[in-house]
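Q: No letters, just coordinates:
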């Protein structure tokens, strides 16, 4: 299967190397800068927004059970629809509804510092990698950090397959491709934000650097997902709105790929004037055949939530979590983007205060990280450049 040719009629062009990806793209959005105080504040808000958004989605991160319809039914029973807070825990739980095992530390009233999650581990690791390697970062550096700092049982799907391949001595493209049916799933997309933070206002620079991380474990749309997320976050720092950030970010995705097609679809839906509910239904119909942890459907859900967010943090995070699929990953990405747009002062206290400025992590040496410290270190790189 790994060496089989595409079926006749395949029209997509989905290269894997950075050079071939770049060759498919048109002109990129020019880099833009912003004042130091503004940059510092927005990076802090981005970290807080990402971590809060992740925790909002964690109790319902089970896409085969927590569909958009099922989430809506539960939130209506809990008098919490539309979602604008952490997910409530009903006691007793209604029959047919089961929150994930993390609910004692991620539901409304129970958040006391951020729970551990891979959507938080990877940004922390990305920061460490950039502090260590800067622009010289390559996939082998990422792999070495995984095997040194990440317990294998805390990495999943494509990342675990790549991890096993490295332990068994495989290198190069074999790490991402050998026995890895998850290599176009969402795992890389959740790892892109910090590359956007350090290249605030420079979507293409963020995307190029994130490629070095993504290509360790992913190919095709899996790689594009991380490049898109990095560009999306970078664009948010200088864009006038979340819609403009989405529009700019698509420029880093190969235009004849399935991901680009899906993202363009979301913009067409927005231009048509339909409601968020109708747009979500369209996205479910078009991309619901993918695994609930695939890149394409989840990226579309993120884009739709941002396009219909009206730049409001609670609206955007609530809507992307209510969309189902990979709720914590998508909540983190939307929280990151809208955190940048909002700034620290405008973040909602009901989501931010319970984080207590700290997060758990499975990375060796990084547990109980202080969120403001992560932001300060990120800001230093953004201001002083990567060596």
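A: Thanks, I have the structure now. The structure presented is a predicted model; accordingly, all values stated were derived computationally and were not measured. Residues are numbered from 1 along each chain as shown.

Q: For the rest of this, base every contact and every neighbour count on C-alpha atoms.
A: OK.

Q: which parts of the lengthiest helix in the chain are buried?
A: Longest helix of the chain, by residue count under DSSP state H: helix 36-57. When burial is assessed from 16 or more other CA atoms under 10 Å, helix 36-57 yields the following buried residues: 39-57.

Q: same question, stretch 105-116
A: Residues of stretch 105-116 classed as buried by neighbour count (16+ other CA under 10 Å): 105, 106, 107, 108, 111, 113, 114, 115, 116.

Q: same check, this time on stretch 232-247
A: The neighbour-count criterion (16+ other CA under 10 Å) identifies 232-239, 241-247 as the buried residues of stretch 232-247.

Q: Specify which member of the residues you listed is nearest to residue 361.
A: Minimum distance to residue 361 across the buried residues of stretch 232-247 is 22.3 Å, recorded for residue 233 (CA to CA).

Q: From what I see, residue 104 and residue 110 are in contact.
A: Yes. With contact taken as CA atoms under 8 Å, residue 104 and residue 110 are classed as touching, separated by 6.1 Å.

Q: which helices and strands does whichever helix or strand comes after the longest helix of the chain pack with?
A: Towards the C-terminus, the helix or strand next in line after helix 36-57, according to DSSP states H and E, is helix 68-77. Other elements packing on helix 68-77 under the criterion 3 or more CA pairs under 8 Å, 6 or more residues apart in numbering; DSSP states H and E are helix 313-322.

Q: which strands and helices sit next to the helix it packs on?
A: helix 36-57, helix 68-77, helix 295-307, helix 327-342.

Q: same for the third one, what does it pack against?
A: Think helix 295-307. Taking 3+ CA pairs under 8 Å, 6+ apart as the contact cut, helix 295-307 packs with helix 220-236, helix 242-249, helix 258-272, helix 276-287, helix 313-322, helix 327-342.

Q: Nearest to residue 193, out of the helices and strands packed on helix 313-322?
A: Among the helices and strands packed on helix 313-322, helix 327-342 comes nearest to residue 193, with 7.5 Å by CA to CA.

Q: another structure for you, compare them:
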């Protein structure tokens, strides 16, 4: 796949959104007219036809093949460029310092981005101006819009501000890090996708038919997969049925723990990430997860985040769209968030801004601009918009693993009070971060001795 082969349909997309809005308005209008039986029947027929069309699109998407973008691990590995695969056979002597840097870095980047997730750059900048905050931000937000709005089941938006924070606020992107940890603890390094499904059903609080935004413990394809599982569907169908998010960002937001436990072993980190991601992603959605896991694993043994990125690239097919995009980003050398944003969306205009690729470009460019400065790295990355709690989290994870906890300014760490607020079933309301790091370190030591 090359960028020239990408089919962009932005005009059709906006027209469809407009027509769907018209339909909703007619439904509301029909309520005022007394909801005639003919109207209900018409809507039921529309819904049936729409589902049939969606199923046809799903079949069309899944039937497309590209020799540069396989979905099976053996072929993916055959198409990799040469790489180091395993950087050391010894447990890194400074592992704990780097692990805490990576973990706190992930928590900080996620918390910074979550306040204005997906807000356009100009709107985020306007909110910062209104609140008197720097932009890009150099500390947590002093205020947020809709402060009393629910934030991931057990929190509120105001929890994301520096004056009201007493722990890492709840967020799906921090929960994914814990889910991967629980998966490895309960099933080991040879976990199956069925094991992963069991972990999701056991710990994620989503019931059949539960759609209210305040109750969402996971998003997009993850919620769809969990809903399918709860409805009795089995893998692999449960991961792809009615899931248009096959090449989106979510899989690589689940990858960090695999990088943490495979410090210095990027090939193994990518293998674990593949097994996880391919449950409900395909092609570049999977490669993104493999790339991020491998990059994080490499970050534990290098002193330059871009070196880690280049190592991460050696674990995915060299000619896939994702790899082409990362190599392009490394050539650009943007000076700031605005130039990075403009470059990405000039090249990928019309692509969904929740895609694995475009958001990964934000991470890589944020690492370039940050130049080993933690505050600048997460601030510039989050300022690029997109799924910026995810991008801020992953950029923070990578740079944190490179520089270690002692080089992360205390104002990013101290407000958490060494604990994180979570919403998983059968788990406490808060977890101590040091205890979580102890558990990750134990797994990493087990792996190195296998």
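A: Nice, I can see it. All values reported here derive from a predicted model rather than from experimental measurement.

Q: Now compute the TM-score of the two chains, please.
A: Overall, the chain-to-chain superposition scores 0.90 on the TM-score scale (TM-score structural alignment, normalised by the length of the first structure); 376 aligned residues with a CA RMSD of 2.3 Å.

Q: Aligned counterpart of residue 236 of the first structure in the second structure, please.
A: By TM-score structural alignment, residue 236 of the first structure lines up with residue 299 in the second structure.

Q: contacting residues around its match?
A: With contacts defined as CA atoms under 8 Å, 6 or more residues apart in numbering, the neighbours of residue 299 of the second structure are 263, 264, 305, 308, 398, 399, 401, 402.

Q: which residue lines up with the fifth one in the first structure?
A: Think residue 398 of the second structure. If you follow residue 398 of the second structure across to the first structure using TM-score structural alignment, you land on residue 337.

Q: Tell me how many other residues surround the counterpart of residue 28 of the first structure in the second structure.
A: Structural alignment places residue 28 of the first structure opposite residue 83 in the second structure (criterion: TM-score structural alignment). The local packing count at residue 83 of the second structure equals 15, with neighbours defined by other CA atoms under 10 Å.

Q: Surely residue 83 of the second structure and residue 314 touch.
A: Yes. With contacts defined as CA under 8 Å, residue 83 of the second structure counts as touching residue 314 at a distance of 5.2 Å.

Q: Just the endpoints, please. Distance across stretch 172-183 of the first structure?
A: Its first and final residues considered, stretch 172-183 of the first structure spans 14 Å by CA to CA, to the nearest Å.

Q: which part of the second structure lines up with it?
A: With TM-score structural alignment applied, stretch 172-183 of the first structure matches the range 235-246 in the second structure.

Q: which residues touch the matching stretch?
A: Counting by CA under 8 Å, 6+ apart, stretch 235-246 of the second structure makes contact with 54-55, 58, 193-194, 220-221, 224-226, 228-229, 279-283, 285, all of which sit outside it.

Q: For the stretch 1-150 of the second structure, which segments count as helices?
A: Assignment of helices within the stretch 1-150 of the second structure using DSSP state H, counting those that start in this stretch yields the ranges 10-32, 37-63, 73-78, 95-114, 121-131.

Q: By how much does the third one deviate from the first structure on average?
A: Just to be clear, that refers to helix 73-78 of the second structure. Its matched residues in the first structure lie on average 1.5 Å from helix 73-78 of the second structure after superposition (mean CA distance after the TM-score superposition for the first structure).

Q: tally of neighbours for the residue mapped onto residue 73 of the second structure from the first structure?
A: Taking TM-score structural alignment as the alignment basis, one finds that residue 73 of the second structure is matched in the first structure by residue 18. Burial of residue 18 of the first structure, expressed as a neighbour count using other CA under 10 Å, amounts to 15.

Q: what's the answer for residue 324 of the second structure, then?
A: Neighbourhood size, residue 324 of the second structure [other CA under 10 Å]: 17.

Q: is it true that it touches residue 313?
A: No. With contact defined as CA under 8 Å, residue 324 of the second structure does not count as touching residue 313 (9.6 Å).

Q: Could you count how many residues lie near the equivalent of residue 326 of the first structure over in the second structure?
A: Structural alignment (TM-score structural alignment) places residue 326 of the first structure against residue 387 in the second structure. For residue 387 of the second structure, the count of nearby residues is 25 (other CA under 10 Å).

Q: Distance of residue 387 of the second structure relative to residue 399 of the second structure?
A: As it turns out, when the distance is counted by CA to CA, residue 387 of the second structure lies 18 Å from residue 399 of the second structure.

Q: if I pick the residue positioned nearest the centre of the second structure, what's in contact with it?
A: By CA atoms, centre = their mean, the second structure has its centre lying nearest to residue 253, at 2.8 Å. Residues in contact with residue 253 of the second structure (CA under 8 Å, 6+ apart) are 173, 176, 289, 390, 394.

Q: May I see those residues organised as TSV, with neighbour count and distance to residue 203 of the second structure added?
A: Formatted as TSV, the contacts of residue 253 of the second structure follow (neighbours: other CA atoms under 10 Å; distance: CA to CA, whole Å):
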residue	neighbour count	distance to residue 203 of the second structure
173	24	15
176	23	11
289	34	22
390	31	21
394	33	23
